[in-house]
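Trainee: I would like the atomic coordinates for the input below:
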Amino acid sequence: MSDAATTDPAARRREAGEFLRSRRERLTPSDVGLPNGFRRRTPGLRREEVAMLASVGTAWYTWLEQGRDVRPSNEVLSALADALRLDPTERRHLFVLHDRPTPGRCIAGEERVDEQLRRTLDSLTGQPAFVLGRRWDVLAWNRAAEVVYGPYGRLEGDERNALHMVFADPNHRRLLVDWEVVARASLAMFRADCARYAGDPDFERLVARLTSLSPEFARWWPQREVARPLTGQKRIDHPTAGRMLFEYSSFGVGDPPDMKLIVFTPLDEEDTAQRLDRLLRDQPL
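Mentor: Have a look, this model is predicted:
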């Protein structure tokens, strides 16, 4: 299913053509590694230059800008987005206008949690919360998460990964009262997420490591179960605070939302809020 509405496809094609034209006109030849050549009568790149950069025919690209019903493939839209130097928001807009699902793109480089999101984490003083990256690495966390699930600060590399903690960290495993239920659900959600990054060496390394460290992971991973992000409850048996019950929710953050904000809200059962308050008081800052 695409992100676009199905009403009036002709109007959407016309808007897509105007969008392409506007992006073409903002670029100069030097922006895309082409010589400036002779003086230009119109701003930006010529249509034939965009067509060349995207490896499509000039006439076909002209029809696309004119809003004709030529139905470009995902591969062609990606090539045009690259040729026109579209940012992630513009790329998604182009795909939506053409009634195409935006393909997942693995974004290279280090993931960063901005200050606004960190302030949101810190404001959740009575709710454990953390941010997961695209590979489920724990990128940031608040103090409540540290005292319940930590110590994140002492974990390095693959160890500070939510799936690794569930399957290969015995201390974290002991926290989870319903470990098998949590582990199976986590594995299915992770597989659904990592489909966008098939072949990524960081994902493959994590899967290989967990396969070697966890018999359960090695047995369940080939079953290829998938699940969407869930909300639900998680029971914790904390070594000092005892039993606690949390309701958890997952929120996509970023653009595209490759990161997730996971929030655990204490429930009335097991006096969870009071137990969490004592933990926060007793643990040094």
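Trainee: contacts, neighbours, all on C-alpha from now
Mentor: OK.
Trainee: buried ones in the longest strand that the chain contains?
Mentor: Counting residues, the longest strand found in the chain (DSSP state E) is strand 242-253. Buried residues in strand 242-253, counted by 16 or more other CA atoms under 10 Å: 243-246, 248-250, 253.
Trainee: and of these, the nearest to Val50?
Mentor: Distance to Val50, by CA to CA, is smallest for Val253 among the buried residues of strand 242-253, at 32.8 Å.
Trainee: Gly104 versus the closest one, what's the distance?
Mentor: Val253 is 15 Å from Gly104, where distance means CA to CA, to the nearest Å.
Trainee: next one: Gly232
Mentor: Counting by CA to CA - Gly232 and Gly104 are separated by 27 Å.
Trainee: Check Thr272 too.
Mentor: Taking CA to CA, one finds Thr272 at 39 Å from Gly104.
Trainee: Let me know the helix or strand that Ile262 is in.
Mentor: strand 259-266 (DSSP states H and E).
Trainee: That strand: what's the following helix or strand?
Mentor: helix 272-282.
Trainee: One more sequence to fold, the one below, so I can look at both together:
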Amino acid sequence: MTPADVGMPPGLRRRTPGLRREEVAQLSGVGVTWYTWLEQGRPINASPQVLDAVARTLRLDAPEREHLYRLAEVPFEAAAQDLPRRVAPRVQDVIDALDPLLAVVYNARYDVLAANPAYRDLFTVPEAGAIGAPNVLWTLFTLPEETCPVVHREHELPVMVATLRSAYGRHVGERAWEDYIRALSAASPWFARLWASGEVIPPGPRVKTFRHAAVGDMRLSSQSLSIDGMPECRIVVYTPEDERSRAKVAALRERRERLWPPTLTTENPAP
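Mentor: As a prediction, this is how the structure comes out:
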């Protein structure tokens, strides 16, 4: 940025085309000494309001603003509109092409951003009204045990909560995360107890057993893939672990095509 970009005179004997420290400080409404200490990484108390003022002065975009917060060791709270609610069409095309393998896009909070038909054959994740998004953890913890699609939930759900806590460390103090943890704790005492335990596990591949009323149990291994341009979001692909499970996944697909046959024209698209 140059002085002209912010309506300031260029001045004389400038050694750099960009803004000087005193100019950034003036435009941000902070003292030059304090701003110098901020640049130097000294242990000062930087409030979110002051960091936002500096970010506006420097015209930082969302990733740059978040990076500034991290450098200042201040909890970063993304605006509601910054939370991903959907994926780009090309990402949806990728997971659709993986059918008959089950594929879904999660963010770090286990919100379901997209899923392919094979995933929906096994598991429908409704929107959780308390957070305004379909969330797999919310669904698993609020379903009655007899209808939960995850077998051995007493082992699997604690692992998911520990994985969630691993991601939570990057979002401490953010309203969207704090409200989510508080609401799910109120909805599920079991989740509240697991969360209070403080267990942390990094995400990784696992073999899980799922149950569907139409075909019974099936063992699926999960593998996560990162997505360019969507930090902390991942495509999770579930692959049958044995031939019996592969046959059951195929049976679910045949059931779907029998109940909802693909349309032959674009004039009457399938629901």
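Trainee: related to what we said a few turns ago, show me what the longest strand of structure 1 packs onto, helices and strands only.
Mentor: strand 232-238, strand 259-266, helix 272-282 (3 or more CA pairs under 8 Å, 6 or more residues apart in numbering; DSSP states H and E).
Trainee: What range does the strand holding Ile262 of structure 1 cover in structure 2?
Mentor: Strand 259-266 of structure 1 lines up with residues 233-240 of structure 2 when matched by TM-score structural alignment.
Trainee: Strands of the stretch 51-200 of structure 1, residue ranges please.
Mentor: 129-132, 138-141 (DSSP state E, counting those that start in this stretch).
Trainee: Can I get these in TSV including mean neighbour count?
Mentor: Conversion of these to TSV gives the following (neighbours: other CA atoms under 10 Å):
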stretch	mean neighbour count
strand 129-132	24
strand 138-141	20
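Trainee: Just want the most central residue of structure 2.
Mentor: In structure 2, the residue lying closest to the centroid (CA atoms, centre = their mean) is Asn107, at 2.2 Å.
Trainee: How about the aligned residue in structure 2 for Ser250 of structure 1: what's its closest non-neighbour residue?
Mentor: With TM-score structural alignment as the criterion, Ser250 of structure 1 lines up with Ser224 in structure 2. Spatial nearest neighbour of Ser224 of structure 2, chain neighbours left out: Val236 (4.4 Å); criterion: CA to CA, 6 or more residues apart in numbering.
Trainee: Looking for the alignment partner of Ala167 of structure 2 in structure 1.
Mentor: Per TM-score structural alignment, Ala167 of structure 2 is aligned with Asp193.
Trainee: That match: neighbour count?
Mentor: 19 (other CA atoms under 10 Å).
Trainee: pretty sure Glu225 of structure 1 is in a helix, no?
Mentor: No. With DSSP: H, G, I helix; E, B strand; the rest coil as the criterion, Glu225 of structure 1 is located in coil rather than a helix.
Trainee: How much space separates it from Leu280 of structure 1?
Mentor: Distance from Glu225 of structure 1 to Leu280 of structure 1, by CA to CA: 37 Å.
Trainee: quick one: which of those two has more around it?
Mentor: Applying other CA under 10 Å to Glu225 of structure 1 and Leu280 shows that Leu280 carries more neighbours, namely 18 against 15.
Trainee: Surely that one touches Ala144?
Mentor: Yes. Leu280 of structure 1 is within contact range of Ala144, at 6.8 Å (criterion: CA atoms under 8 Å).
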